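> can you look at this prediction? I've put the sequence above it.
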Amino acid sequence: MAWPKSTKTVRIRKGNLFAADCPTRIILDNVTSRWGSLVLVLLLESDYRFSELAYRIGGVSEKMLAQTLRALEQDGFVLRTVHATKPPKVEYSLTPLGREVAERMRVLADFIEKNVTKVMTHRARMAEKSA
């Protein structure tokens, strides 16, 4: 059964990540992508302008950052606020839903940072075995 285009007449069913046609996979991709996860964790600290995000997230291109922010905004995780100044000031912040997912992402990020040495040691051992 295909996902409905409108929620006015059809009730949205619960997501199932293991179903090939489930939109939860797209949402998961947006949240767990390299740049999506970093944007979410960074926005837990504060609201940021685009240039500040680009500066703080090393290695991200402006194109990828713009695509990431757009996807997270479409999913309801990020709020884009345009302030009526000259030139216009645009800030990005987390929505309540975004804060909830970002807090979970931060736990994962903290785990990875805490265990990076163990993982890299394991990688080195595996490389020695295969050499």
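Structure received. Not measured: the values here are computed from a predicted model. Residues are numbered from 1 along each chain as shown.
> CA only for contacts and neighbour counts going forward, please
Fine.
> what number of residues lie near the closest residue to Leu72 other than its chain neighbours?
With sequence-adjacent residues excluded and distances taken as Cα to Cα, 6 or more residues apart in numbering, Leu72 is closest to Val78, at 5.5 Å. When neighbours are defined as other Cα atoms under 10 Å, Val78 has 23 of them.
> now the strands for the chain?
48-49, 78-83, 89-94 (DSSP state E).
> list the helices and strands the shortest one packs on?
The elements that strand 48-49 packs onto, with contact taken as 3 or more Cα pairs under 8 Å, 6 or more residues apart in numbering; DSSP states H and E, are strand 89-94.
> how about the strand it packs on: buried residues?
Glu91, Tyr92, Ser93, Leu94 (16 or more other Cα atoms under 10 Å).
> for this protein, which helix is longest?
Identified as the longest helix of the chain according to DSSP state H is helix 96-130.
> what's the angle from it to strand 89-94?
Interaxial angle of helix 96-130 relative to strand 89-94 (axes from the mean of the first three to the mean of the last three Cα atoms, to 10 degrees): 70 degrees.
> which secondary structure elements does helix 96-130 contact?
So helix 96-130, by 3+ Cα pairs under 8 Å, 6+ apart, packs with helix 34-43.
> ok so, going back, got the strands of the chain as JSON lines, with distance to Ile112 columns?
Shown next, in JSON lines, are the strands of the chain (distance: least, Cα to Cα, whole Å):
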{"stretch": "strand 48-49", "distance to Ile112": "24"}
{"stretch": "strand 78-83", "distance to Ile112": "24"}
{"stretch": "strand 89-94", "distance to Ile112": "22"}
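> take this one as well and set it beside the first:
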Amino acid sequence: MEVKEILNPKYLLTGLGVIFVILSLGNFIAAEGSAEAAWGDDYTDRDVFYEQAWGMNSMPMAVMAIVAGMLVTGRQQAILAIAAAGAMMVSFAILYPAGTDVDYGFMTPVTMVVPSLLLVLVGVSGYLHLEDE
């Protein structure tokens, strides 16, 4: 099986979109636990709200990834895969130092590297399929 067949933006966008819908809903539903994990035992109601807001803020991006994976085809899908991956990587690059400056518990190398590697795969999949019709 060729790399281009494996790295198909349709499946990567749809799959990651579904995963992030689940993670976003989980963060919203279990915001109190997320706040405790992120800030320790002295979290506040404001921290719980921020975790809920983060979960809901991530939802539109996840849904757009699913739509791009299922309804867009060819070169347009490839361009969307590259743009989405690039935009999220920029977001991670900005959020990571901001989060570590305030000791936010979810800003660990593992929680940033794994999603970043997945986003690289999405971007590469788009690049490999730029000539698709």
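All right, it came through fine. None of these values were measured; they are calculated from a predicted model.
> now the TM-score, please.
After superposition, the two chains reach a TM-score (TM-score structural alignment, normalised by the length of structure 1) of 0.28; 54 aligned residues with a Cα RMSD of 4.5 Å.
> that older thread, pull out the buried residues from the longest helix of structure 1.
Neighbour counts using 16+ other Cα under 10 Å place Gly98, Arg99, Val101, Ala102, Met105, Arg106 of helix 96-130 of structure 1 among the buried residues.
> now Trp35 of structure 1, nearest residue through space, not along the chain?
Thr68 (6.6 Å).
> picking up where we left off before, so what's the residue nearest to Leu72 of structure 1 up against?
By Cα atoms under 8 Å, 6 or more residues apart in numbering, the contact set of Val78 of structure 1 is Leu69, Leu72, Tyr92, Ser93, Leu94, Thr95, Gly98.
> report all helices and strands that the helix or strand encompassing Ala38 of structure 2 contacts.
Per DSSP states H and E: Ala38 of structure 2 is located in helix 31-39. Where contact means 3+ Cα pairs under 8 Å, 6+ apart, helix 31-39 of structure 2 is packed against helix 45-71.
> tell me what the helix it packs on is packed against?
Going by 3+ Cα pairs under 8 Å, 6+ apart, helix 45-71 of structure 2 lies up against helix 9-29, helix 31-39, helix 74-101.
> adding distance to Phe49 of structure 2 and mean neighbour count, write those out as CSV.
Listed next are those as CSV, based on distance: least, Cα to Cα, whole Å; neighbours: other Cα atoms under 10 Å:
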stretch, distance to Phe49 of structure 2, mean neighbour count
helix 9-29, 9, 20
helix 31-39, 7, 19
helix 74-101, 16, 17
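> got those as TSV, with distance to Ser58 of structure 2 columns?
Formatted as TSV, the helices and strands packed on helix 45-71 of structure 2 follow (distance: least, Cα to Cα, whole Å):
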stretch	distance to Ser58 of structure 2
helix 9-29	6
helix 31-39	14
helix 74-101	11
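> of all those helices, which one is nearest Gly123 of structure 2?
For the helices and strands packed on helix 45-71 of structure 2, the distance to Gly123 of structure 2 is smallest for helix 74-101, at 4.3 Å, taking Cα to Cα.
> tell me which other helices or strands the closest one touches.
Helix 74-101 of structure 2 is packed against helix 9-29, helix 45-71, helix 109-128, with contacts defined by 3+ Cα pairs under 8 Å, 6+ apart.
> that older thread, between helix 34-43 and the longest helix of structure 1, find me the angle.
Using the same axes, to 10 degrees: helix 96-130 of structure 1 against helix 34-43 is 130 degrees.
> now the angle between strand 78-83 and helix 96-130 of structure 1, please.
Angle, helix 96-130 of structure 1 to strand 78-83, by the same axes, to 10 degrees: 120 degrees.
> the residue nearest to Trp35 of structure 1 contacts Arg34, correct?
No: Thr68 of structure 1 is beyond contact range of Arg34, at 9.5 Å (criterion: Cα atoms under 8 Å).
> okay, those two: which has more neighbours?
When neighbours are counted by other Cα under 10 Å, Thr68 of structure 1 and Arg34 differ, and Thr68 comes out ahead with 20 against 12.
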